[in-house]
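In: Everything below, folded, please.
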Amino acid sequence: MARVVVVGSINMDMVVRTAAFPRPGETLFGKGFSTHPGGKGANQAVAAARLGAEVTMIGCVGDDAFGAQMKATLARDGVDTRWVSTGRGSTGIASITVSDSDNAIVIVPGANHELMPADVDRAQEAIRHADVVLAQLEVPLGTVLHAAKVARHFGKPFFLNPAPAVALTDELIDLTTLHTPNEHELATALQTGSADWRSTLASMPGRIAMTHGKEGAYYTNGAGELQHQPGFSVDAVDTTGAGDTFNGALAAFWHLGVAEAVWRANAAGALSVTRAGAQGGMPTLAELEQFLEAAS
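Out: Next up, the predicted model:
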C-alpha cells in the first residue's frame, strides 16, 4: 500500500442547471441544484485512496457546515484528515451554472488561501513516512513551494499538478520530481512559449508526465526518449475530475514504476468519465482491475 500525502484545496461545488444563462439583473428559474465535494486537492486524495493508497490530506476548510461536511466526506473514503485545519473564512466553493453543454464558474478560494507553510510543518511526520507528496496550485504558491522543500528534506518524490496553471519559479521547478500538466498547462507553468511540447519533455527526461485528452499520456524515460501511453476507449458521461483521477492514481501506483503507473493512471482517468461527478466517477481498485482485465 503506497503512502501518499496530498497538499491542496478542498471545495464544495454548487451546481445550478438552467435553460439559459441569466443576463445582468435578470432572475430565472433553474432546472435543478446539487452539491458535490470537490477541489483539486480533495479530488486527488479521494482518487488515490479509492485505489488502495494510504492517503493523508493537508488542507484547510472554513468553520462552517461545508467544512465539516467536506472533512466527513474525505474520511468516508479513508483519507486521514487530522492535518486538515479550520480557518477563519468560509470553506472554498465553486459556483457552477450549467446550461446545455456550457458552464460558467465562479470560484471563491475561501479557507484554501489560509493554508500556510506552518500547516505543512505541523504535518512533517506524515511527509517523513510518505512514498509520494502530491500538490496542485489552488492553495498559496508559497505553501506549495514549502511543501516541495520539506519533501526534498526527507528525500521524498514531490509531484506537482500545475493547475490552475501559473508560471512556476525556477526553484519550484527544480524541487519538483514529476510535473503532471496537460499540454496547455505545460506551456504556462514552464514558460516554454511556442516550443513544441515534445522538445520540452525531452529537455527534462523523466520529470514530466503530460496528459493529452483522448490520446492518453506522454512521458520520457531517463534518456529523454518519448513514451506514449494510448488512451482507453470509453463512453464519456462527464469528464470532470479525469485529470485529478489520473494524478491520484499516478501517485498511488508510482512504486510500480513509471510505465505501469502511467498505464494504470490513464485507465483510471478514462474509467472516471463514465460516471457523473468529479469524485462520483472515481473508480475503486477492484473496478480498475476489472476494467484493465477487460481491456487487455
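In: When you work out contacts or count neighbours from here on, use the C-alpha atoms and nothing else.
Out: Will do.
In: Show me the strands in the stretch 1-150 of the chain, by range?
Out: 3-7, 11-17, 32-38, 54-62, 80-87, 92-99, 102-108, 132-135 (DSSP state E, counting those that start in this stretch).
In: Put together TSV for these, with distance to Glu289 and mean neighbour count on each row.
Out: What follows is the strands of the stretch 1-150 of the chain, written out as TSV (distance: least, CA to CA, whole Å; neighbours: other CA atoms under 10 Å):
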stretch	distance to Glu289	mean neighbour count
strand 3-7	20	28
strand 11-17	29	20
strand 32-38	25	16
strand 54-62	18	28
strand 80-87	24	18
strand 92-99	32	20
strand 102-108	33	12
strand 132-135	22	28
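In: One more, so I can put them side by side:
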Amino acid sequence: MSKLDILGSVNLDIVLRVHDLPRPGETVHATQSERYLGGKGANQAVSAARTGADLRFRACVGNDEDGEWLTAQLAAHAVTPADVEVIAGEASGRAYVCVDQAGENLIIVHAGANDRLSLMAEPVEPVEPSRVALAQLETPIASTVDFFRTHRDRGTITVLNAAPAVAEARDSLFALTDILILNESELAFYAGREVLPEDVEDITMLARELIAHENQVIVLTCGAAGALAITQDGLDFTPARLTKVRDTTGSGDCFCGALCARLATGAELDQAIYFASVAASLSVEKNGAAASMPSLEDVELAIFEMTAAEVSG
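Out: Purely as a prediction, here's the structure:
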C-alpha cells in the first residue's frame, strides 16, 4: 500500500488569459487560451508526487479524447493512473478558468465523470495501511465518507481539503477528519459569515467552532499572509514566502499535496505546513495548476536560499 492515498477529481482545465475578470453581464476578450491537467484531486496528486510522495490516486475520467489526454498527463506528471477508472458514456470533467493580469482567477467546473467516483474493490489479502489519506469536495461526498471510514479503521491520518465549500461536508465528513484544510472564504462559508473578522483571535474562535473532535487540527491558509494551525487550545502561525504572483490557480492544491507528502514521510505537522507554504509560493510564479507544481528539489532549494526579507509578517 502506498504511504499516501488520494481520492479526488480530474479535469481538463481550459485557461483563458484576460486583462480583467468579467463582471456579471460583461463580455471580455481573452489574450490567450491554454489547456492543462487540472481538478483538485489531480493537482494535489501531482503536487504530492513531485514533492516525493509514494502515492495512490483514485479518480474517474470519461471514455473520450479528454480522458485519454488526462490519463497520459497524469503519467507524465509522475502520478500512476492505475486507479483512474474510465467511465463509459460519460464526458471527462472540465474547468473553465479565467486568469487576470494580477494572477487572480474565476473558475466554472463541469464535473462529468467525477460525479461517478466510488471506491474500487480492495484486495482480499491484508494490506499495509497508508500513513495519510487525502480528499477534497469535487467528487461525491458519500464516496469520501467511505474512503475516510476505511482509512480511520486502519489508523491512517485523514486530511480533508474542504473545497469547494459544500454545506453537507460539515455534517458528514468533518468528524472523520484529522486535519481540516480551509482557506479564508471557505472558513467564512462553513462558519455562516459573509466575511471574516480581521482580528486573528476572532478568526481563531470561528475556526474552533468547526472542530468536530478533540484531536482535530484546522489548517487555515491565508495566501500571502501565511497559514494558521488551530486546535481547541492552541494556535501556530507559519509566515509565507514573499513571491511575485503570476497565476494563483492551483496554489491551494499545491499546498495540500505538499503538506500530505511531508506527513507521509513522517514529518511533524508544523514542518509539513512550512514546507507546503514554500511549495505553494513557488507554484504561483508559473502558469497553470498541475503544470506549476514544484519538485522536491525546487522546494528544498527555495528553503535553503530564503532570507529573512523573503518571509512575510
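In: TM-score for this pair?
Out: With the length set by TM-score structural alignment, normalised by the length of the first structure, the two chains reach a TM-score of 0.87; 291 aligned residues with a CA RMSD of 3.0 Å.
In: Present the strands of the stretch 1-150 of the first structure as CSV; the columns should include distance to Leu160 of the first structure.
Out: Formatted as CSV, those follow (distance: least, CA to CA, whole Å):
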stretch, distance to Leu160 of the first structure
strand 3-7, 10
strand 11-17, 19
strand 32-38, 18
strand 54-62, 15
strand 80-87, 19
strand 92-99, 21
strand 102-108, 21
strand 132-135, 5
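In: Ok, which of these comes nearest Ala276 of the first structure?
Out: Across the strands of the stretch 1-150 of the first structure, Ala276 of the first structure has its closest neighbour in strand 32-38 (10.5 Å, CA to CA).
In: Relative to the second structure, what is the average displacement of that closest one?
Out: Its aligned residues in the second structure lie a mean 1.2 Å from strand 32-38 of the first structure after superposition (mean CA distance after the TM-score superposition for the first structure).
In: That strand - contacts with which helices or strands?
Out: For strand 32-38 of the first structure, the elements it packs on are strand 11-17, judged by 3 or more CA pairs under 8 Å, 6 or more residues apart in numbering; DSSP states H and E.
In: And the strand it packs on, how far out from the chain middle?
Out: Its chain's C-alpha centre and that of strand 11-17 of the first structure lie 18 Å apart, by CA atoms, centre = their mean, to the nearest Å.
In: got it, and stretch 251-260 of the second structure?
Out: That offset, for stretch 251-260 of the second structure, works out to 5 Å (CA atoms, centre = their mean).
In: got the contact list for it?
Out: The contact list for stretch 251-260 of the second structure (CA atoms under 8 Å, 6 or more residues apart in numbering) reads 4, 40, 43-48, 51, 132, 134, 159, 161, 181, 221, 272-273, 275-277, 279-281, 283-284, 289, 293.
In: can you do 7 Å?
Out: Contacts with stretch 251-260 of the second structure, where a contact means CA atoms under 7 Å, 6 or more residues apart in numbering, come from 40, 43-45, 47-48, 51, 132, 272-273, 275-277, 279-280, 283-284, 293.
In: What strand or helix carries the corresponding residue of the first structure for Val219 of the second structure?
Out: In the first structure, the residue paired with Val219 of the second structure is Ala209, using TM-score structural alignment. Assigned by DSSP states H and E, Ala209 of the first structure belongs to strand 209-211.
In: That strand vs the second structure, average distance?
Out: Superposed on the second structure, strand 209-211 of the first structure shows a mean distance to its aligned partners of 0.8 Å (mean CA distance after the TM-score superposition for the first structure).
In: counting contacts, what elements does that strand pack onto?
Out: strand 216-220 (3 or more CA pairs under 7 Å, 6 or more residues apart in numbering; DSSP states H and E).
In: helix or strand right after the strand it packs on?
Out: Defined by DSSP H and E, the subsequent element after strand 216-220 of the first structure is strand 226-230.
In: Now do that following strand: which range of the second structure does it align onto?
Out: So strand 226-230 of the first structure sits over residues 235-239 in the second structure, by TM-score structural alignment.
In: Quick check: buried residues in the matching stretch?
Out: For stretch 235-239 of the second structure, a neighbour-count test (16 or more other CA atoms under 10 Å) marks 237-239 as buried.
In: Export those to a markdown table and append columns for distance to Glu85 of the second structure.
Out: A markdown table is the format used below for these (distance: CA to CA, whole Å):
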| residue | distance to Glu85 of the second structure |
| --- | --- |
| Phe237 | 39 |
| Thr238 | 38 |
| Pro239 | 39 |
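In: what does stretch 8-20 of the first structure contact?
Out: Residues from elsewhere that reach stretch 8-20 of the first structure, judged by CA under 7 Å, 6+ apart: 30-42, 58-61, 66, 91-99, 112, 135-136, 138-139.
In: ok, 6 Å please
Out: 30-42, 59, 92-99, 112, 135-136, 138-139 (CA atoms under 6 Å, 6 or more residues apart in numbering).
In: Thank you, goodbye.
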